[in-house]
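In: no FASTA, just this:
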């Protein structure tokens, strides 16, 4: 049901931490529905009580303030419950994609110095094996009892009292992982201040309405945009409708928009394609929608035009990173409205520069690297001072690694990536990780991974693999090997086996040449 909103001043004065913003809704509307997912609903009062008891249960089990607790959970009430509990207990939540395999989970547990991991039943085997690979004790908690599980969430809640630890704006509250193209994944240190700034900006825009409708999050909450959208809805006192992107069903989303007062959502290109294909005006009423937003790769112009005409709502572009606690550019807040093809204007408190290779600021219209600065930018990378120093300029701007230009009205258009990141179906794939996995195959000499444009997913992963001398490989073998080691969205959809590959003078495969060859060969698929 529509929610009577708080004032922005009420939120600003209620506290300066993530958990204090969430608590306001539990204090003022304890009987209101907080989260709805997969046929289950929890009220704000119940969610708050369970989260604070879980926080104390984690403390009783031995977790201290600033310990890391990994959350390997899909979108759902348990994820929100666990994240709220960590914030209440001063424990840093570190989300893990629940489709990750043993190797990926083990890396994050080890690098984050995790004291515990909370999982769903689907991840028990992978998590248990991953813990065996880590040279440290890691407690294993689950939503259900299983072999090797130390305790369930319900058991921790029953063992705990209510607990909310005093924290400061500069304290780290969330540690998601991202990666460069030439190194291991890095833990991004996001503080209470980062979230407070982004939540207040998000809620302030929603408060322009006299009444708030329900919120809908279809992006994964283990990614920064999905998580920010979720906690912003809870801070505003909305009912948060969560869908599981790993069980993506456009009909479910259209039914929710038809039945509930949902005014906006954020999706990726594949989701807009599926919603457009599934929409039936005789069964679906989408008149409550006032705006939609898209992330990931740019949405094809034909798809955007067709969706906007059919649904009678604009698709607004934006731009953000894990390191910036989601959006730093937005069309939905832009002073001159939406400009198709542009990512929008800088959000409040955000400064941007476009610079050349030497760091010299470029005039309007010229493309260079996008630099950003603002209170939503991360504190740094966990236990990696060198990477943190490299990520920032001397005057404190974050180097995004993306190429962009700016016009005279301060609209920024993203031109491409200096990095080699592949964005497939809204998920980031880092070539170095896939290459390392392929090269761990005993018969592989080397490999290079590139992204190929794809109408549905934006890009797909493609790889050129060379076998060791005397060894024979086939494409299906490489695909299966990667699927066994990494999340499904990272596996190459295009595999070529060649005895030789174009190389530099030092013997490295020429990535640019392979990418050009692959695009010429497969771009028209």
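Out: Received it, and whenever you're ready, just let me know what you need. These numbers come from a predicted model, not from an experiment. Residues are numbered from 1 along each chain as shown.

In: contacts, neighbours, all on C-alpha from now
Out: OK.

In: my read: residue 328 touches residue 350, true?
Out: Yes. Under the criterion of CA atoms under 8 Å, residue 328 is in contact with residue 350, at a separation of 6.6 Å.

In: compare those two and say which one has the larger neighbour count.
Out: residue 328 (26 against 16; other CA atoms under 10 Å).

In: now do the host helix or strand of the more buried one: everything it contacts.
Out: Per DSSP states H and E: residue 328 is located in strand 326-330. Strand 326-330 is touched from outside by 224-225, 228, 316-321, 343-347, 350, 372, 412, with contacts defined as CA atoms under 8 Å, 6 or more residues apart in numbering.

In: now do 7 Å
Out: The contact list for strand 326-330 (CA atoms under 7 Å, 6 or more residues apart in numbering) reads 224-225, 317-321, 343-347, 350.

In: please apply the same query to stretch 193-210.
Out: Against stretch 193-210 from outside (CA under 7 Å, 6+ apart): 5, 8, 16-18, 169-170, 232, 236, 325, 375-377.

In: also this one, for the comparison:
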């Protein structure tokens, strides 16, 4: 039952189990769980973590693909009052190690075999002094599933002790540390509290039209806000059934929509345009789809009309947010016109203020461009162990500077037009040039490098590297790209590489990336 009082994630889970106990909560390759069974598995997960030394305030890192195990591990940590640290399965060893070290993660739940990668083994030998316990799941053939075995071995009295801990969790406790990057290129951990997360996604799930019994195909990775908070948590809040997707495959997705009668989906516009185009030849019955949520500065009106006309989707909504504000600031409404949904991210959500300001911090008039600032219950507690960056981002009066540029129309709808920061988005994943450039500078033969986002028909944007090679040393572009694939997440790997004699700089020596973007336009 929904209440106005702030709630914690454990309270949401217990409420869902009480209200929807016999209804399906998760249908995955590994298991099918009702809400009552999910509650019991989460309590067992809490007991297992507690036996491994995890307590209130400790950090539990999760390095898994979308799965029931991901959900169980996160809910178990929340029940103990521990903080979840999601880690992308696209990251390489040093990238993940930075997050583990920075967060002082005490426990790690990792995949032993996902797409041929042993994530637990990837960080063997790396100095991680705070990491006291590691639990593998998705094992290789013949190896034990430590997670599943651990849950099976939990004793009833351990469950009672673990569940008792849930009563001590408060809405102001930090539930999640989501790592993001800024202009420095070093990942920063945004600290998000229980109460603000639950309140934000109660609003989100209502605006998206999610209801009990819906079948929610969760394609967005659970290490991403769109996967866990807008997927898992929103489903639990409303009593929907979760269908986790480990790896997106368009043909398999069409098959599942038809076979499972999926009613809710979320993701970037590229996913839905791909599905619609493929289904014109596949001819699957997609009529069960009722609600689609996407997030992009521009969505093709043709795509929205195709979802409504060809598929029969009733609700299509667009949204805008960023990690530091629980990934949600504005949403369109189900009854908005197609053009509003396509060209804007809608109006600010209830309980949150938004303004657009010029470089002096003065509000700009309607129709003028300004930096988007946000104030309200959804603003993070700050960056983990980084008061200087927190102070730069959150003004003394509570306004958070997003670094994004937008325009408000007379109806209060936001159009995001640019990014003050150089971040670009590849297929729904944020890419931060400074972070990528720092890694590239380790490649022998590079003297300087600048990374920009360039348009791509399928992915929206992809990375392009502008390279100044070291003198008197041949530079092999193919070898460089191969090195990038081995050392960074695939979505960060440049699809284009251009050699330059020098990078354009201003009088202060700062690289003028706008000139690079103009030259590429």
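Out: All right, it came through fine. Remember, predicted model here, so these are calculated numbers, not experimental data.

In: re earlier: using CSV, lay out the contacts of stretch 193-210 of the first structure together with distance to residue 504 of the first structure and neighbour count.
Out: As requested, the contacts of stretch 193-210 of the first structure are exported to CSV (distance: CA to CA, whole Å; neighbours: other CA atoms under 10 Å):
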residue, distance to residue 504 of the first structure, neighbour count
5, 60, 18
8, 57, 16
16, 53, 19
17, 51, 23
18, 50, 27
169, 49, 16
170, 46, 14
232, 49, 27
236, 55, 28
325, 38, 28
375, 42, 19
376, 41, 24
377, 37, 25
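
In: specify which member of those is nearest to residue 187 of the first structure.
Out: Using CA to CA, residue 325 is the member of the contacts of stretch 193-210 of the first structure that lies nearest residue 187 of the first structure, at 12.9 Å.

In: let me see the contact set for the closest one.
Out: So residue 325 of the first structure contacts 194-195, 224, 376-377 (CA under 7 Å, 6+ apart).

In: how close does it sit to residue 149 of the first structure?
Out: As for residue 325 of the first structure, its distance to residue 149 of the first structure is 32 Å (criterion: CA to CA, to the nearest Å).

In: so which strand or helix has the closest residue to residue 414 of the first structure other than its chain neighbours?
Out: Nearest residue to residue 414 of the first structure in three dimensions, chain neighbours excluded: residue 404, at 4.3 Å (CA to CA, 6 or more residues apart in numbering). If you go by DSSP H and E, residue 404 of the first structure is part of strand 398-406.

In: where in the second structure does that strand fall?
Out: Here strand 398-406 of the first structure aligns to the second structure at residues 400-408, judged by TM-score structural alignment.

In: distance from that stretch to the middle of the chain?
Out: How far stretch 400-408 of the second structure lies from its chain's middle: 20 Å, per CA atoms, centre = their mean, to the nearest Å.

In: same thing with stretch 233-242 of the first structure?
Out: Its chain's C-alpha centre and that of stretch 233-242 of the first structure lie 18 Å apart, by CA atoms, centre = their mean.

In: ditto for stretch 501-512 of the second structure
Out: 33 Å.

In: returning to what we had before: any chance of CSV for the contacts of stretch 193-210 of the first structure, columns secondary structure?
Out: What follows is those, written out as CSV (DSSP: H, G, I helix; E, B strand; the rest coil):
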residue, secondary structure
5, coil
8, helix
16, coil
17, coil
18, helix
169, coil
170, coil
232, helix
236, coil
325, coil
375, coil
376, coil
377, coil
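
In: with those residues in mind, which one is nearest to residue 52 of the first structure?
Out: Taking these together and measuring to residue 52 of the first structure by CA to CA, the closest member is residue 18, at 13.8 Å.

In: where exactly do the helices run in the stretch 251-400 of the second structure?
Out: All helices of the stretch 251-400 of the second structure, identified by DSSP state H, counting those that start in this stretch, fall at 269-282, 301-306, 338-343, 387-393.

In: of these, which is nearest residue 123 of the second structure?
Out: Among those, helix 387-393 comes nearest to residue 123 of the second structure, with 28.0 Å by CA to CA.
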